[in-house]
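**Student:** I'll drop the sequence and a predicted model, then ask my questions.
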Amino acid sequence: MFDKIESLEGLLEIKLQGLYDAEKQLTKALPKMAAQATDPQLKMGLEVHLRETENYVVRLEQVAKSLDMNLNGPSCKAMKGLIEEGEQLMALRATDEVRDAAIISAAQGVEHFEIAQYGTVVHFAKRLGLAAAADILGATLTEEKNTDELLNQLAISFIDEKAISPS
């Protein structure tokens, strides 16, 4: 799977490879999630996050180029599993309201994974004195947190309530 890692910089490269693959997988999954969403705000939020995710791929490419790192690595199994779980939830026979709640739960699982991973690579970059990379990765971390909060607010404000008592 991985060759021997001898430095924090080597570990950073492996983590960036995983994030790169994860974000590319997500660019394929988000349109499917948006297509399944029935709530207009949820659908729009997923479409906006797709554009953001496409930008994250570009940012990762910029960081890797600036650090002379290779982003070609193994597939991110964690993201693959999270996406598969989301697809299973969306495939269940459910009311529109329950499906929207399921989409939010799947999307938040993805966001929490990404927040953890970006938090790690930001820390590594800072520790290695790679301020520019830390800033770029930190911007993505902030945006991932904002997406999670948006999803949380959609769930709290009305989607979960509709799923409890579908009309």
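**Tutor:** Received the coordinates, thanks. All of these numbers come straight from a predicted model, not from anything done at the bench.
**Student:** Could you use CA atoms for every contact and neighbour count after this?
**Tutor:** Will do.
**Student:** Just the buried positions in stretch 136-148, please.
**Tutor:** The neighbour-count check on stretch 136-148 (16 or more other CA atoms under 10 Å) flags 136-141, 143-145, 147-148 as buried.
**Student:** Quick one: residues in contact with stretch 92-109.
**Tutor:** With contacts defined as CA atoms under 8 Å, 6 or more residues apart in numbering, stretch 92-109 is touched by 33, 36-39, 42, 82-83, 85-86, 89-90, 148, 151-152, 155, 159-160, 162-163, 166.
**Student:** alright, now check it against this:
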Amino acid sequence: MTERLTDLWIEQLKNLHSLEVQLAKALPAMARTAEREEVRNFLLHHRVRAKAHATMLETILGELDETPGNVTCAAMGRLVAEWKPSDDIELLRTVRRGVHQEIERLAKAINGARVLGYDDAAELLCAAMEEEQYEDASLAKLGRRIHGHASRYAAA
């Protein structure tokens, strides 16, 4: 039973790695379409974080004698494929959906690590989730600020 749970958890880690890699690849293109420099800077900063999280996942998988392999996160693939250049508010909403996927999958990976006794991995995953939660709050704040500016411009 434990072996099967470990296999499922490893698959979760590989899927999460794919999510991070896909997001890191998509963010520069998204940043190029941003109207505001603060949005562009945020997206490029988030790319650095996504790449760091992918590296962290590679480390965890390596300690398990695993590699990310050919696993593809279909949900992130759809999100990236469906994204169309639009205004900054829609851009932030799209990125926020990606961040929510990260948070959700990190939470599941943390639970798996704890159940299976991989305490060091759980600690690393918790740190990544805290960073993503901070990013989510920052995205929300940036969106509210931009939306307020957009509303004022529309009223003028």
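**Tutor:** Cool, the structure landed. Since the model is a prediction, treat every value here as computed from it, not as a measurement.
**Student:** Narrow the contacts of stretch 92-109 of structure 1 to those that are buried.
**Tutor:** Among those, those buried by neighbour count (16+ other CA under 10 Å) are 33, 36-37, 39, 42, 82-83, 86, 89-90, 148, 151-152, 155, 159-160, 162-163.
**Student:** Return the subset of the residues you listed lying in helices.
**Tutor:** Among those, the members falling in helices (DSSP state H) are 33, 36, 42, 82-83, 86, 89-90, 148, 151-152, 160, 162-163.
**Student:** Rebuild the residues you listed as CSV, extending it with distance to residue 125 of structure 1.
**Tutor:** As requested, these are exported to CSV (distance: CA to CA, whole Å):
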residue, distance to residue 125 of structure 1
33, 32
36, 37
42, 33
82, 26
83, 28
86, 31
89, 36
90, 37
148, 23
151, 28
152, 29
160, 38
162, 43
163, 42
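**Student:** Pick the one among the residues you listed closest to residue 25 of structure 1.
**Tutor:** The closest of those to residue 25 of structure 1 turns out to be residue 83 (CA to CA; 8.3 Å).
**Student:** The closest one pairs with which position in structure 2?
**Tutor:** Aligned by TM-score structural alignment, residue 83 of structure 1 pairs with residue 80 of structure 2.
**Student:** Mind telling me what element the residue lying closest to that match once chain neighbours are set aside is part of?
**Tutor:** Leaving aside its chain neighbours, residue 80 of structure 2 sits nearest to residue 26 (6.8 Å; criterion: CA to CA, 6 or more residues apart in numbering). Mapping residue 26 of structure 2 onto the secondary structure by DSSP states H and E places it in helix 2-33.
**Student:** packing partners for that helix?
**Tutor:** In terms of contacts (3 or more CA pairs under 8 Å, 6 or more residues apart in numbering; DSSP states H and E), helix 2-33 of structure 2 is packed against helix 37-63, helix 74-82, helix 88-116.
**Student:** ok, back up a step: right, and the match of residue 83 of structure 1 touches residue 27 too?
**Tutor:** No: the criterion here is CA atoms under 8 Å, and residue 80 of structure 2 misses it with residue 27 at 9.4 Å.
**Student:** Now check structure 1 for the residue matching residue 93 of structure 2.
**Tutor:** Match for residue 93 of structure 2 (TM-score structural alignment): residue 105.
**Student:** I'd like the distance between its match and residue 74 of structure 1.
**Tutor:** 26 Å (CA to CA, to the nearest Å).
**Student:** What of residue 102 of structure 1?
**Tutor:** 29 Å.
**Student:** what does residue 111 of structure 1 give?
**Tutor:** Relative to residue 74 of structure 1, and taking CA to CA, residue 111 of structure 1 is found at 20 Å.
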